[in-house]
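Trainee: can't give you the sequence, but here's the structure:
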């Protein structure tokens, strides 16, 4: 089933998708165009993978790491479907990154890879924009690269894991102004989902609604003010947002 969080009728609602509409928990049906989309869950810790596709590592002149390159993101970065992402006026290079987001369903500590999917509740889509101008070192991404406000659209759907039988064989696409720019498959991850859950839970506790952003394949290009970016993952949906300038935020 596809779940969402939306704002309408003056409040925030949990919803599910039924026959092309959103059914709120109080039973009301609304059109998808009638709501403000929020991140599909109240997120805990956000783990982001760098260089987790060998082809992407190669296109930016790096080798895939021998150990997962993981960094943390703040919840301030998240916005919902159809949201606006700010592109600072003084930057030259801002890349989209279509990523499968894995949602942890219960507390996990010292999980073995063969048991890893027992700790997953579902999946969503993230577009984890990177502002390359601020990068100090590809192996030590600083806060400004990945943690600016509005930098990570997520959603629109939280899809139950039972509806994604093989998360390690999903096609990923990115469209900029309607043109296909990025295409890949989760089967090409350097470190797969079970490995990542085993790895992270070996030294820290994972909690319900923590999410793991699993990296992006090759095909990242610069986006600018006015661009509409749509990232899509097979079986989960399409996540749309628009790039806007500093003046939209008036600060």
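Mentor: Happy to help now that I have it. From a predicted model like this one, the values you see are computed outputs, not experimental measurements. Numbering: from 1, shown residues only.
Trainee: okay, CA-based contacts and neighbour counts for the rest of this
Mentor: OK.
Trainee: my guess is residue 194 contacts residue 113. True?
Mentor: Yes: Residue 194 sits in contact with residue 113 when judged by C-alpha atoms under 8 Å, with a separation of 4.7 Å.
Trainee: ok, those two, which is more surrounded?
Mentor: Using other C-alpha atoms under 10 Å as the criterion, residue 194 and residue 113 rank with residue 194 on top: 19 against 16.
Trainee: that one - that's part of a helix, no?
Mentor: Yes: using DSSP: H, G, I helix; E, B strand; the rest coil, the assignment for residue 194 is a helix.
Trainee: tell me the spacing between it and residue 118.
Mentor: 10 Å (C-alpha to C-alpha, to the nearest Å).
Trainee: can you give me the strands in the stretch 1-150 of the chain?
Mentor: For the stretch 1-150 of the chain, strands defined by DSSP state E, counting those that start in this stretch occupy the ranges 2-8, 11-18, 21-24, 29-30, 36-38, 46-50, 69-73, 78-79, 83-87, 94-95, 98-104, 120-127, 130-131.
Trainee: okay, those in a markdown table with distance to residue 246 and mean neighbour count next?
Mentor: Output for the strands of the stretch 1-150 of the chain, formatted as a markdown table (distance: least, C-alpha to C-alpha, whole Å; neighbours: other C-alpha atoms under 10 Å):
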| stretch | distance to residue 246 | mean neighbour count |
| --- | --- | --- |
| strand 2-8 | 25 | 20 |
| strand 11-18 | 27 | 16 |
| strand 21-24 | 33 | 20 |
| strand 29-30 | 33 | 16 |
| strand 36-38 | 22 | 21 |
| strand 46-50 | 25 | 20 |
| strand 69-73 | 21 | 17 |
| strand 78-79 | 16 | 24 |
| strand 83-87 | 6 | 22 |
| strand 94-95 | 14 | 18 |
| strand 98-104 | 23 | 27 |
| strand 120-127 | 20 | 26 |
| strand 130-131 | 14 | 22 |
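Trainee: want to compare, so here's the second one:
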């Protein structure tokens, strides 16, 4: 099953996608944040469509536009941990991203000139919660997942490294491409890849994760209640620009594309404005 938030007639709508990408609008839900917040959201998805939109006309918004929480995991791929000079962690490294940082999977990313010095890519698998989760066991965690999607944890490295707290480098307005759809079909061990203007810069298997989705849900839900529509961004593999020699960053006009096998791609061009 694939679900999306699509832009239409000056607003948005939650939609179910078919195998050709056509969207069947879900009655009474303006986006997936609203849909997942309803008690019977699975039955609403399978109900009759309000309207059908052809694939060629689809304009995707951030797949879950207004999560109450976006919890990101740092240093969670073994290769990335090694390239950044760290030891494997005993516990997940958590930080937060705000919903204002999200943008559509094909939108341009507009960056103010003062923040454009060290822009970096971080392709990631994202998990979306479908059922309220508090103190959930790893064995039961799959029952609380609505689906999986793709996110670029777009990072301003100079801002990130100003202090020991990373959030300020992770939250610039509308920089993180998110989508294009939510899928229940993710299979562990799939490929995650990032390309910069078509050049492959990240490529890994999600088997390289230190803490997989179920373990993260267990850990986080013992700290705070995860609500329907909340997002866990599971971390990035090796190959980020900041860890290269010489270091390499996104430049004005360049396009970053992140893909996860079976989940589609986000593809965002970066525009620097003075």
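Mentor: Arrived safely, thanks for sending. What you are looking at is a predicted structure, and each value in this text was computed from that prediction instead of being measured.
Trainee: can I get the strands of the stretch 1-150 of structure 1 in CSV with distance to residue 247 of structure 1?
Mentor: Conversion of these to CSV gives the following (distance: least, C-alpha to C-alpha, whole Å):
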stretch, distance to residue 247 of structure 1
strand 2-8, 25
strand 11-18, 28
strand 21-24, 33
strand 29-30, 33
strand 36-38, 22
strand 46-50, 28
strand 69-73, 25
strand 78-79, 18
strand 83-87, 9
strand 94-95, 17
strand 98-104, 26
strand 120-127, 22
strand 130-131, 18
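Trainee: for residue 184 of structure 1, find the nearest of the ones you listed.
Mentor: Smallest distance to residue 184 of structure 1 across these (C-alpha to C-alpha): 9.4 Å, for strand 98-104.
Trainee: any chance you could list what contacts that closest one?
Mentor: 119-128, 172-174, 186, 193, 206-217, 231-233 (C-alpha atoms under 8 Å, 6 or more residues apart in numbering).
Trainee: mean deviation, it versus structure 2?
Mentor: Its matched residues in structure 2 lie on average 0.6 Å from strand 98-104 of structure 1 after superposition (mean C-alpha distance after the TM-score superposition for structure 1).
Trainee: equivalent range in structure 2 for that strand?
Mentor: Here strand 98-104 of structure 1 aligns to structure 2 at residues 123-129, judged by TM-score structural alignment.
Trainee: ok, stretch 118-131 of structure 1 next?
Mentor: Matched against structure 2 by TM-score structural alignment, stretch 118-131 of structure 1 falls on residues 143-156.
Trainee: ends of that stretch, how far apart?
Mentor: Termini of stretch 143-156 of structure 2 sit 35 Å apart (C-alpha to C-alpha).
Trainee: what's around the aligned partner of residue 196 of structure 1 in structure 2, how many residues?
Mentor: Counting by TM-score structural alignment, residue 196 of structure 1 corresponds to residue 216 in structure 2. Other residues near residue 216 of structure 2 come to 23 when the count uses other C-alpha under 10 Å.
Trainee: for residue 216 of structure 2, give its distance to residue 92 of structure 2.
Mentor: Plainly put, residue 216 of structure 2 is 8 Å away from residue 92 of structure 2 if you go by C-alpha to C-alpha.
Trainee: what's the answer for residue 25 of structure 2, then?
Mentor: As judged by C-alpha to C-alpha, residue 25 of structure 2 and residue 92 of structure 2 stand 37 Å apart.
Trainee: helices of the stretch 51-200 of structure 1, start to end?
Mentor: 54-59, 143-146, 193-201 (DSSP state H, counting those that start in this stretch).
Trainee: what's the most buried one of these?
Mentor: Looking across those with neighbours counted as mean count of other C-alpha atoms under 10 Å, the highest average goes to helix 193-201: a mean of 20.
Trainee: for whatever helix or strand comes next after that one, name the packing helices and strands.
Mentor: Following helix 193-201 of structure 1 in sequence order, the next helix or strand is strand 211-213 (DSSP states H and E). On a contact count with 3 or more C-alpha pairs under 8 Å, 6 or more residues apart in numbering; DSSP states H and E, strand 211-213 of structure 1 meets strand 46-50, strand 98-104.
Trainee: who touches strand 211-213 of structure 1?
Mentor: Here strand 211-213 of structure 1 makes contact (C-alpha under 8 Å, 6+ apart) with 43-49, 99-104, 126.
Trainee: repeat that with 6 Å
Mentor: Outside strand 211-213 of structure 1, the residues that touch it by C-alpha atoms under 6 Å, 6 or more residues apart in numbering are 46, 47, 48, 101, 102, 103.
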